[in-house]
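In: Build me a model:
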Amino acid sequence: MPHALPPAFTIVPPNGPLSGRVSPPGSKSITNRVLLLAALANGTSRLTGALKSKDTTLMAQALRQMGVTVEESDDTTFLVTSTGRLRAPAGPLFLGNAGTATRFLTAAVATIEGTVIVDGDEDMRLRPIKPLVDALNALGIDASSPTGCPPVTVRGTGRFGKGRVEIDASLSSQYVSALLMAAPFGEGPIEVALAGKDIGARGYVDLTLAAMRAFGADVADNGEGAWLVQPTGYGATDFHIEPDASAATYLWGIEALTGGKIDLGVAAEAFTQPDAAAQQVIAAFPNMPEVIDGSQMQDAVPTMAVVAAFNNRPVRFVGIGNLRVKETDRIRAVANELNRIRPGLAVEDGDDLLVHSDPELMKAASRTATSRIQTYHDHRIAMSFALAGLRIGGITILDPACTGKTYPDYWDMLQGLGVELIPGQ
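Out: Okay, here's the model as predicted:
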């Protein structure tokens, strides 16, 4: 695949099952966590199995702006050297539409003595960050976000406060992870507690805790939605990053829709990321459950919804309200684009998504749709709707380059499995 992708790809449905060996890229969620932790650790850390994509590149660039040495010896390795403290950058940190990098750094830069502006592109400037800013303020940190979204201005004193802080994590677990990762720089122990019981995806907090402990943090989980973090700082370490479970969902979807078999080199149960739970749901195709709770595997919902379009019975996705504040409103985007394939195929019901499954779409005679799929600058919309093109002719994915956010080789992967892609406008 050329470096510069065309404005659109039309997918030619394959004539049979797709099988082969595919190695998913490294986990974006873990890569951006350990990049930050390595930057906050004293010494040199070797991060292997890492994802090199738009989101992780933006994180690495921001760390370099703050005095951290980030070297890239190969396509899956970062070598990070730091004094254990970040320095005030010369200008604003620009993080595109990378939610993890933006939220994590908003907390981390509060450990700096100086003023830092954390900003993003026009889409990121619509994504809420007020709960995190409010929590920083509660710790005595001068942080402000006039719109409740980026840009955020943090006027740090080099101290991160101490005591108990409550955080509203109903919109995103990333707020909790951001506070936790910065908390070892407190003036004393910091207790991070949920305000209420709602949290975006608890499994991602577990990823954060595991990564923190690998870098030497002392953090205790009280089992009641609160974590006590000691002011230990971090020490450098070597860390291997597992493959991306969200990327694996597309491969599981390919297996389900084509009857093929793809060797990922890692079993679904070996993943520590919560999106791996989607494997069992997708493997139940064409008899996926009538109700699927997507609250703990949010990034897998677009994949499951596209597969559900071909299911034997309708599927209702619940617990997915947070998808409205991702890279785009993913509930609306998925409904819109499924209805572009066949009117009435999906309905937004409050914050639920109801997919009116149509098993007839699996039949060769139905391969007549002509649908130009809008991707809304959202990598997951592009990658999940490409799966529909494996069964239905005439599916065109607009702006295929947006997959570079987390899976730069996605289209190469499809071609490697034998899928024909026709470049177009």
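
In: contacts, neighbours, all on C-alpha from now
Out: Noted.

In: From one end of stretch 50-57 to the other, what's the distance?
Out: 11 Å (Cα to Cα, to the nearest Å).

In: which other residues reach that stretch?
Out: With Cα atoms under 8 Å, 6 or more residues apart in numbering as the test, stretch 50-57 has contacts from 25-28, 31-32, 75-78, 95-98, 101, 240-242, 404-408.

In: Please report how far residue 263 lies from residue 18.
Out: 11 Å.

In: Would you list the buried entries among the contacts of stretch 50-57?
Out: Among the contacts of stretch 50-57, those buried by neighbour count (16 or more other Cα atoms under 10 Å) are 25-28, 31-32, 76-78, 95-98, 101, 240-242, 404-408.

In: circling back to that earlier point, what about residue 263 and residue 18, which has more around it?
Out: Taking neighbours as other Cα atoms under 10 Å, residue 263 and residue 18 compare with residue 18 leading, 22 against 13.

In: what comes into contact with stretch 69-77?
Out: Stretch 69-77 is contacted by residues 26, 46-52, 60, 63-64, 78-82 when judged by Cα under 8 Å, 6+ apart.

In: what's the spacing between that stretch and its chain's center?
Out: Averaging C-alpha positions (Cα atoms, centre = their mean, to the nearest Å) puts stretch 69-77 21 Å from its chain's average.

In: Another sequence for comparison is provided below:
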Amino acid sequence: MTTSPRTDLLADPWPAPRATAPVDATVTLPGSKSLTNRALLLAAIADQPSVVRRALRSRDTLLMAAALTALGSAVDTSGPDWTVTPGAFDHDAFVDCGLAGTVMRFVPPVAALSTGEVAFDGDEHMRQRPIGEVLTALRSLGVDISGERLPFTIHGTGAVPGGTVVIDASASSQFISALLLAGARYEHGVDVRHDGKPVPSLPHIDMTVAMLREHGVEVDDSEANRWAVAPGVVKAVDRSIEPDLSNAAPFLALAAVSGGTVTVRDWPEVTDQAGDALRDILTQLGCTVAFTDDGLAVAGPGLAGLEGVDLDLHDVGELAPAVAALCALASGPSHLRGIGHIRGHETDRLAALAAELSALGADVTEHPDGLSLRPATLHGGVFHTYADHRMAQAGVIVGAAVDGVLVENIATTGKTFTDFAPFWASLF
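Out: A predicted model of the protein is given here:
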């Protein structure tokens, strides 16, 4: 199915495997990063120890485990099931956020419960990602903080008064989830009200609310743009993590471009994960999508049958890089909109996608909130990733359909998928 077996898995830039025949495969994906990091944080502030089964082992989740351990909990990551033992947050600590937005945004509201000083920093690029709304909200709830972005320090007093806070979460739904996750431990709970443009990635807030309720936390989300968490105990819950459906994007895209069939095991029939939108998106692109006894199966039409689409990806912006890669290969024009907020992700993903796809011959127009792509003949070259795992996944999708694509820093996929490169190469 490829030109030759992979012998250069550590090369940088990495020669992306080219599919020269339909790829038929069944894959088991790692657990969801979004679910794992929320589960770890809730377990760390729960009333007794619990287990997070089939936790995703990746840089982001290990950073979360290390952050919670630094605060005073104990997270045993030695096996596939991680035991979390809550502990007293009673000493000074340092939290390394790396490039993990969930660590940078979710941990500060919990760290505010500490009696110590908690310092936060991360990779150089993380210092540019938006965090100000969370820090401003915490200050209005009674938290003492030095700094406006990474690096910053929380000066804990052991308690947070809580109450009502108005924020603009139009840049990231994580601003809201961050406050909700810790809110039950605040003296008066937290009442979060959004004032601004529509909140992106609402399924992630729905995920947060659902998980809080499973932990016995009372959440009122009956009004639009308002989420109220009542003060109370966070009950321990032993939880199994679903596969990361957003990480399914390159594998299902491989079926689409090669004309093969890829099945993802254990795809939940009901889920709050944004990646579930792939079922509808791939159908519109011309694929056949169906649940089978083995999981979710996607049969692709091949490049000739790949159709252009007009999609509003506002709620599922994390899928935009993979979808853009498919649209660059499609036989008709496409327009992806509603995703201006992904400029604040690991990199400015709209600018990065426009630049890298264009460099390989794609016909792309960048808009303030999206991309337009028209049919073009692509060629090989280096696809830069900007230390962004979703950009790397977009690069390998193009590489599966175009000879000579070299993906820079393929190791950045370790953010959510350890050993992605050899796993991907094994499918060809």
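
In: Restricted to helices, list the contacts of stretch 69-77 of the first structure.
Out: If you go by DSSP state H, these have 60, 63, 64 in helices.

In: ok, of those residues, which one's closest to residue 269 of the first structure?
Out: residue 60 (29.9 Å; Cα to Cα).

In: Is it correct that that closest one is in contact with residue 33?
Out: No. With contact defined as Cα atoms under 8 Å, residue 60 of the first structure does not count as touching residue 33 (11.2 Å).

In: Could you report the distance from residue 305 of the first structure to residue 295 of the first structure?
Out: Taking Cα to Cα, one finds residue 305 of the first structure at 14 Å from residue 295 of the first structure.

In: ok, now residue 23 of the first structure?
Out: Taking Cα to Cα as the measure, residue 23 of the first structure falls 26 Å from residue 295 of the first structure.

In: check which helix or strand covers residue 160 of the second structure.
Out: For residue 160 of the second structure, there is no host helix or strand (DSSP states H and E).

In: Same check on the one 4 residues further on?
Out: With the criterion set as DSSP H and E, the secondary-structure element containing residue 164 of the second structure is strand 163-167.

In: And that strand, what does it pack against?
Out: helix 132-140, strand 190-194 (3 or more Cα pairs under 8 Å, 6 or more residues apart in numbering; DSSP states H and E).

In: And the last one against the first structure, how far off on average?
Out: Yep, that's strand 190-194 of the second structure we're talking about. Here the mean offset of strand 190-194 of the second structure against the first structure after fitting is 1.4 Å, by mean Cα distance after the TM-score superposition for the first structure.

In: which residue in the first structure lines up with residue 101 of the second structure?
Out: With TM-score structural alignment as the criterion, residue 101 of the second structure lines up with residue 99 in the first structure.

In: So the residue nearest to its match when sequence neighbours are not counted versus residue 167 of the first structure, what's the distance?
Out: Using Cα to Cα, 6 or more residues apart in numbering and skipping the chain neighbours, the partner closest in space to residue 99 of the first structure is residue 124 (7.3 Å). Here residue 124 of the first structure is placed at a distance of 21 Å from residue 167 of the first structure (Cα to Cα).

In: re earlier: just the ones of the contacts of stretch 50-57 of the first structure in strands?
Out: Counting by DSSP state E, those place 77, 78, 240 in strands.

In: if I pick the last one, what's in contact with it?
Out: For residue 240 of the first structure, the contacting residues are 47, 48, 49, 50, by Cα under 8 Å, 6+ apart.

In: and the counterpart of residue 391 of the second structure in the first structure, how many neighbours?
Out: Here residue 391 of the second structure is matched to residue 381 in the first structure, going by TM-score structural alignment. Residue 381 of the first structure has 26 neighbours, counted by other Cα under 10 Å.

In: Secondary structure element holding residue 381 of the first structure?
Out: Residue 381 of the first structure belongs to helix 379-388, assigned by DSSP H and E.

In: elements contacting that helix?
Out: helix 245-258, helix 301-308, helix 330-341, strand 395-398.

In: so what corresponds to residue 396 of the first structure in the second structure?
Out: So residue 396 of the first structure corresponds to residue 406, using TM-score structural alignment.

In: And for residue 133 of the first structure?
Out: Under TM-score structural alignment, residue 133 of the first structure pairs with residue 135 in the second structure.
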